[in-house]
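K.L.:
heads up, no residue letters with this:
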């Protein structure tokens, strides 16, 4: 009986190791291949949309068309995120932000608000449909972001992370993620961290496909997008 149980446990260990190796291969190689293929195809398919968005912005908002901002990426490395400009002023006001949390970002903290007087009428439409995020496909191609992962925060917030919250920076930030299909901007910071850590611990091709499908549903409904 002892040898039987030992053999069964050994098989379970081998099976677990195979799963872990498969996950490692996907996270290190497969995920990047998926990013390159899907982002390249989307950039090509959406070519007719870019001139229309540019024209709307030029007529109703003026220049610049793109908005850039420093965000925190993989392993706490900063990068410049790209978006279509949705606010009246192109200059980011995050430099005026200052947070002083000693024990990490509070769980009830919510950064976005549905009532922002600086968002233009065209910008509100772009945000509602998530079209403003499309330039980030270039961030994905450059390897700064992934299609799926924790959404990138501003350094003013990530500088206050505690050890647990820092774990969400162990993966590339994504265009969409598990937190985004479970509340988007409506979620408080604590819920986002819980969802992001779930993704970090359970990242797989199957979960990524599920998130992509749920993202389409979330964009269609437009709930929680400001």
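P.N.:
Now that the structure is in, tell me what you want to look at. If you're wondering where the values come from, they're calculated on a predicted model, not measured in any experiment.
K.L.:
rest of the way, CA atoms for contacts and neighbours
P.N.:
Will do.
K.L.:
tell me how far the ends of stretch 40-54 are from each other?
P.N.:
With CA to CA, to the nearest Å as the measure, stretch 40-54 spans 20 Å from end to end.
K.L.:
What residues of the helix of greatest length in the chain count as buried?
P.N.:
Assignment by DSSP state H gives helix 2-25 as the longest helix of the chain. For helix 2-25, the neighbour count (16 or more other CA atoms under 10 Å) marks residue 23 as buried.
K.L.:
quick one, strands of the chain?
P.N.:
For the chain, the strands defined by DSSP state E cover 66-72, 78-84, 146-148, 174-176.
K.L.:
Quick one: closest of those strands to residue 22.
P.N.:
The closest of these to residue 22 is strand 146-148. By CA to CA, the value is 18.1 Å.
K.L.:
And for the closest one, what's in contact with it?
P.N.:
Residues outside strand 146-148 that contact it (CA atoms under 8 Å, 6 or more residues apart in numbering) are 31-32, 35, 39, 137, 139-140, 172-177, 208, 211-212.
K.L.:
centre of the chain versus that strand, how much separation?
P.N.:
7 Å (CA atoms, centre = their mean, to the nearest Å).
K.L.:
one step back: show me the contacts of strand 146-148 that map onto helices.
P.N.:
Those of those mapping onto helices are 31, 32, 35, 39, 137, 139, 140, 208, 211, 212, per DSSP H.
K.L.:
Now do the contacts for the nearest residue in space to the fifth one that is not next to it in sequence.
P.N.:
Going back to what we said before, that points to residue 137. Leaving aside its sequence neighbours, residue 137 sits nearest to residue 39 (CA to CA, 6 or more residues apart in numbering; 5.6 Å). Residue 39 sits next to 137, 138, 140, 141, 147 when contact means CA under 8 Å, 6+ apart.
K.L.:
Which two of the residues you listed have the greatest separation?
P.N.:
Of all pairs in the contacts of residue 39, the most separated under CA to CA is 138 and 147 at 10.7 Å.
K.L.:
neighbour-wise, which of these two wins?
P.N.:
residue 147 (25 against 17; other CA atoms under 10 Å).
K.L.:
Roughly how far does that one sit from residue 66?
P.N.:
For residue 147, the distance to residue 66 - CA to CA - is 20 Å.
K.L.:
Comparison target below:
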């Protein structure tokens, strides 16, 4: 069959396993064939052999499978909370420790930035905007205002581009040095965000001419953890304007890598690389 020799029927399966000293048997039947599968398992139960079921097509496309018991019933795990249990406690502790320390150390910088914004142009010091957050729920992000009040885009539908005329002189400096992001430390302490995680996008942000969350497959999966001030995508050259679907998909791909591979070590690497980028990042404007 398909170029592979057939050694016999199910009736002779036990004999074949013994004769050829088989270590592993894979039962490649559809899961709907319950009676046939049960018959084969009963035949093989008396032998010292490993038996595996070929997964259903739907399950075969799912990474990170596990088996555990709930109320004594074996269950197949297909989707896992990336920060369950102590992992979540460690992540939140990291956010509170680093976020609180950063606010205390950087308080003079925040005050100077607020004063410069107020002196240059009329309007509020802070910019507030609805963005997608944990569990795909919306939250209000805080940033220093970097645009003229009468030219800003509250929805985020209009992308910020290089040499954007809407950005003030002070705002251009704040954006290039990422000082405009510092008020998000308050979002971290409130529990809306993390220091490190997928960057939160405005609810009306577009990739090309299509809404970001509708354009990229598995986009919402990045919201299984809190969004971050910095992230894996940003330190891998994917910060700034998203003007096409390819770049949008690559950013989401990096975000999902972070969600699936989170560790304190990965967070530390991202924070160190972010600090280095603060001195010069061509994608910050």
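P.N.:
Ah, there it is. Just so it is clear, the model here is predicted, and its values are computed rather than measured.
K.L.:
For whichever residue in the first structure pairs up with residue 171 of the second structure, which non-adjacent residue is closest in space?
P.N.:
Aligning on TM-score structural alignment places residue 171 of the second structure opposite residue 123 in the first structure. Leaving aside its chain neighbours, residue 123 of the first structure sits nearest to residue 86 (3.7 Å; criterion: CA to CA, 6+ apart).
K.L.:
For the one you found, what is the corresponding residue in the second structure?
P.N.:
Under the alignment (TM-score structural alignment), residue 86 of the first structure maps onto residue 146.
K.L.:
Now for that match: which residues touch it?
P.N.:
Counted by CA under 8 Å, 6+ apart, residue 146 of the second structure has contacts 117, 167, 168, 170, 171, 172, 174, 175, 180.
K.L.:
Out of the residues you listed, name the ones that lie in helices.
P.N.:
Residues of those located in helices (DSSP H): 117, 170, 171, 172, 174, 175.
K.L.:
give the contact list for residue 204 of the second structure.
P.N.:
155, 156, 157, 211, 212.
K.L.:
ok, of the residues you listed, which come out buried?
P.N.:
156, 157, 212.
K.L.:
lining up the contacts of residue 146 of the second structure with the first structure, which overlap?
P.N.:
Mapped onto the first structure and checked by both residues aligned by TM-score structural alignment, their matches' CA atoms under 8 Å, the contacts of residue 146 of the second structure keep the contacts 167, 168, 170, 171, 172, 174, 175, 180.
K.L.:
Just give me the closest of these to residue 134 of the second structure.
P.N.:
residue 180 (21.9 Å).
K.L.:
Tell me, how many residues neighbour residue 47 of the first structure?
P.N.:
Residues near residue 47 of the first structure, counting by other CA under 10 Å: 10.
K.L.:
my bad, should have said residue 78 of the first structure
P.N.:
Neighbours of residue 78 of the first structure using other CA under 10 Å come to 17.
K.L.:
Excluding sequence neighbours, find me the nearest residue to it.
P.N.:
Using CA to CA, 6+ apart, the closest residue to residue 78 of the first structure is residue 72 (4.5 Å).
K.L.:
What separation do you get for the counterpart of the one you found in the second structure and residue 219 of the second structure?
P.N.:
Residue pairing (TM-score structural alignment): residue 72 of the first structure is matched to residue 132 of the second structure. Distance from residue 132 of the second structure to residue 219 of the second structure, counting by CA to CA: 11 Å.
K.L.:
Over to residue 83 of the second structure?
P.N.:
18 Å.
K.L.:
Please apply the same query to residue 265 of the second structure.
P.N.:
25 Å.
K.L.:
Please apply the same query to residue 195 of the second structure.
P.N.:
Residue 195 of the second structure is 20 Å from residue 219 of the second structure, by CA to CA.
K.L.:
for residue 249 of the second structure, same thing?
P.N.:
8 Å.
K.L.:
What degree of burial does the nearest residue in space to residue 118 of the second structure that is not next to it in sequence show, as a neighbour count?
P.N.:
Leaving aside its sequence neighbours, residue 118 of the second structure sits nearest to residue 125 (CA to CA, 6+ apart; 6.3 Å). The local packing of residue 125 of the second structure (other CA under 10 Å) involves 17 other residues.
K.L.:
tell me the contacts of residue 125 of the second structure?
P.N.:
Counted by CA under 8 Å, 6+ apart, residue 125 of the second structure has contacts 114, 117, 118, 144, 145.
K.L.:
quick revisit: between the contacts of residue 146 of the second structure, which sits nearest residue 140 of the second structure?
P.N.:
Set against residue 140 of the second structure, the nearest of those by CA to CA is residue 180 (15.3 Å).
K.L.:
Filter the contacts of residue 125 of the second structure down to the buried ones and express that as a PyMOL selection.
P.N.:
Buried subset of the contacts of residue 125 of the second structure, written as a PyMOL selection, criterion 16+ other CA under 10 Å:
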select buried, resi 114+117+144+145
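K.L.:
now residue 19 of the first structure: how far from residue 187 of the first structure?
P.N.:
In terms of CA to CA, residue 19 of the first structure sits 32 Å off from residue 187 of the first structure.
K.L.:
What's residue 39 of the first structure aligned with over in the second structure?
P.N.:
Checking TM-score structural alignment: residue 39 of the first structure goes with residue 99.
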